[in-house]
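Engineer: all I have is the shape, not the residue letters:
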């Protein structure tokens, strides 16, 4: 019978609550399972919908909780000798017919000949529904409203931005508007790119649209390695100088950076 990643581990993969090397190995194994990536995509979508319904204070608390879990996992990983086998019973998972064991290989434990296959599996993970993407919800009197590309918005609308990293470790979220302005949403400063987390991650602060005309276009830029934020911002400013190009064309970026965008069409404040 093919191995199936248990639900408790799938949740930790979606939330990024594993040390980086174990997370990469777990994602690679999931990519080789029949329907594994579909299960993860459904869980991440459900996670995002759940967070979108929470008030901002609870969202911020959840983000902080996940950050602490990840940091604790990294700390344990650094101070504990690597283990190939992790008994499920030690994690409180019900066990039938004896002990159910889950193999957790870290990348450094893989033999050299296995690493190319690992890279192929990770790439497969990205191309089967787990591409990096940006999600935007508009705050309303009721449940937050998800916004699709080309959705109509107005000055004064309050937006909650979230991202799905798709396995990329570094990224940035920015926007350009019809007035030619460029806004950096994450990280807080261009000192260095944002270290991305797993799952659907809302940005810490909501964003209120100003009265800039015509449109606001949001970009999510990701990479496998750290990149120059100042160069990214200059590329955005270059595109923003021509609003009609900024509405439809991609950022002029090197091949090492991936990008996705979401365009919002703006109307006057009511």
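Structural biologist: Structure's in. What do you need? Just so you know, these numbers come straight off a predicted model, no measurement behind them.
Engineer: use CA for all of it now, contacts and neighbours both
Structural biologist: OK.
Engineer: residue boundaries of the helices in the stretch 1-150 of the chain?
Structural biologist: Along the stretch 1-150 of the chain, counting by DSSP state H, counting those that start in this stretch, helices occupy 7-15, 20-32, 36-52, 56-79, 115-127.
Engineer: and what of the stretch 151-270 of the chain?
Structural biologist: Assigned by DSSP H, counting those that start in this stretch, the stretch 151-270 of the chain shows helices spanning 229-240, 243-248.
Engineer: in JSON lines: the ones you listed, plus distance to residue 51 and mean neighbour count.
Structural biologist: Converted to JSON lines, these look like this (distance: least, Cα to Cα, whole Å; neighbours: other Cα atoms under 10 Å):
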{"stretch": "helix 229-240", "distance to residue 51": "28", "mean neighbour count": "18"}
{"stretch": "helix 243-248", "distance to residue 51": "29", "mean neighbour count": "16"}
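Engineer: okay, pairing it with this:
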């Protein structure tokens, strides 16, 4: 918006004159920048009164102001201030988490992938360029018509449990178990006393899938006690090499966007993605479960 000086506003509202062919003609319409300030009430009271009075005398002046005010109301309805403020705060937290991860010293076993400052800066720019709805890779999730696995009585530290259902039987898989395209999996978690968590997976093709919550803006709350089955089963596709599930936990809400971005960054390096942790701050605990894909 053009920020004119108060003197310019006063001069315009009083009607600047132009001499044309020996006659004095008054400017016909209020400029858009001044119309916006009138609509927003961003003028001293006397100046605003004079500007509104002049606008009333202009052809279509009243309708121009009405359209602008209607557009403003529609914009506010689509983007309420509290929603916009929340989204800005979320993006700031995400950028902060990425920057913190970039400053973290590499873990002893972390050799192949690190976040340099240029990479971290590029990642922050990517985050800030994403639209508010932030599209997540569509997970190949199947509604839970599959019989949920019996997990009552299983307790312990925060970790994932992965079951495979085949021909009416249910098999609890071990880490690094072999799996095939079309295998139908059921994921469960043990919170280990943690109150919040995110479950994502990375495959050998570099695809990242969000499993919990099932939406980017969903709640990351976990249920304590016995193992809890996620509400959807998951069918393996034909991505080669591996399917690796990460369980990121914390005592406070977890930024889903930050976890997804970390997973995407790791997924760019398939040879590392099957063995290395997500590049996240150490304030977030993480564990993983890997399946080795075979034809």
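Structural biologist: Structure received. Source: prediction; values computed, not measured.
Engineer: wait, which of the helices of the stretch 151-270 of the first structure is closest to residue 39 of the first structure?
Structural biologist: helix 243-248 (32.9 Å; Cα to Cα).
Engineer: which one of the helices of the stretch 151-270 of the first structure lies nearest to residue 75 of the first structure?
Structural biologist: For residue 75 of the first structure, the closest of the helices of the stretch 151-270 of the first structure is helix 229-240, at 27.7 Å, according to Cα to Cα.
Engineer: so how much does that closest one differ from the second structure once superposed?
Structural biologist: Overlaying the second structure shows helix 229-240 of the first structure at a mean distance of 0.5 Å from the equivalent residues (mean Cα distance after the TM-score superposition for the first structure).
Engineer: that helix aligns to what range in the second structure?
Structural biologist: Using TM-score structural alignment, the residues of the second structure aligned to helix 229-240 of the first structure are 256-267.
Engineer: kindly report the same for stretch 11-21 of the first structure.
Structural biologist: Against the second structure, there is no aligned range for stretch 11-21 of the first structure (TM-score structural alignment).
Engineer: returning to that earlier point: could you dump the helices of the stretch 151-270 of the first structure to CSV with distance to residue 28 of the first structure?
Structural biologist: Shown next, in CSV, are those (distance: least, Cα to Cα, whole Å):
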stretch, distance to residue 28 of the first structure
helix 229-240, 29
helix 243-248, 34
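Engineer: pretty sure residue 159 of the first structure contacts residue 138?
Structural biologist: Yes - assessed by Cα atoms under 8 Å, residue 159 of the first structure is found in contact with residue 138 at 4.6 Å.
Engineer: quick one: the strands in the second structure?
Structural biologist: Under the criterion DSSP state E, the second structure contains strands at 17-20, 23-26, 141-143, 159-166, 169-172, 177-179, 184-190, 196-203, 208-212, 228-235, 242-250, 285-293.
Engineer: in CSV, list these along with distance to residue 69 of the second structure and mean neighbour count.
Structural biologist: Output for these, formatted as CSV (distance: least, Cα to Cα, whole Å; neighbours: other Cα under 10 Å):
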stretch, distance to residue 69 of the second structure, mean neighbour count
strand 17-20, 28, 10
strand 23-26, 26, 12
strand 141-143, 45, 14
strand 159-166, 53, 19
strand 169-172, 61, 12
strand 177-179, 60, 16
strand 184-190, 51, 23
strand 196-203, 42, 24
strand 208-212, 41, 23
strand 228-235, 45, 20
strand 242-250, 45, 23
strand 285-293, 49, 19
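Engineer: of all those, which lies closest to residue 220 of the second structure?
Structural biologist: Using Cα to Cα, the strands of the second structure put strand 196-203 closest to residue 220 of the second structure, at 5.1 Å.
Engineer: the helix ranked longest in the second structure aligns to what range in the first structure?
Structural biologist: Across the second structure, the helix with the greatest residue count (assigned by DSSP state H) is helix 81-103. Alignment of helix 81-103 of the second structure against the first structure: no match, by TM-score structural alignment.
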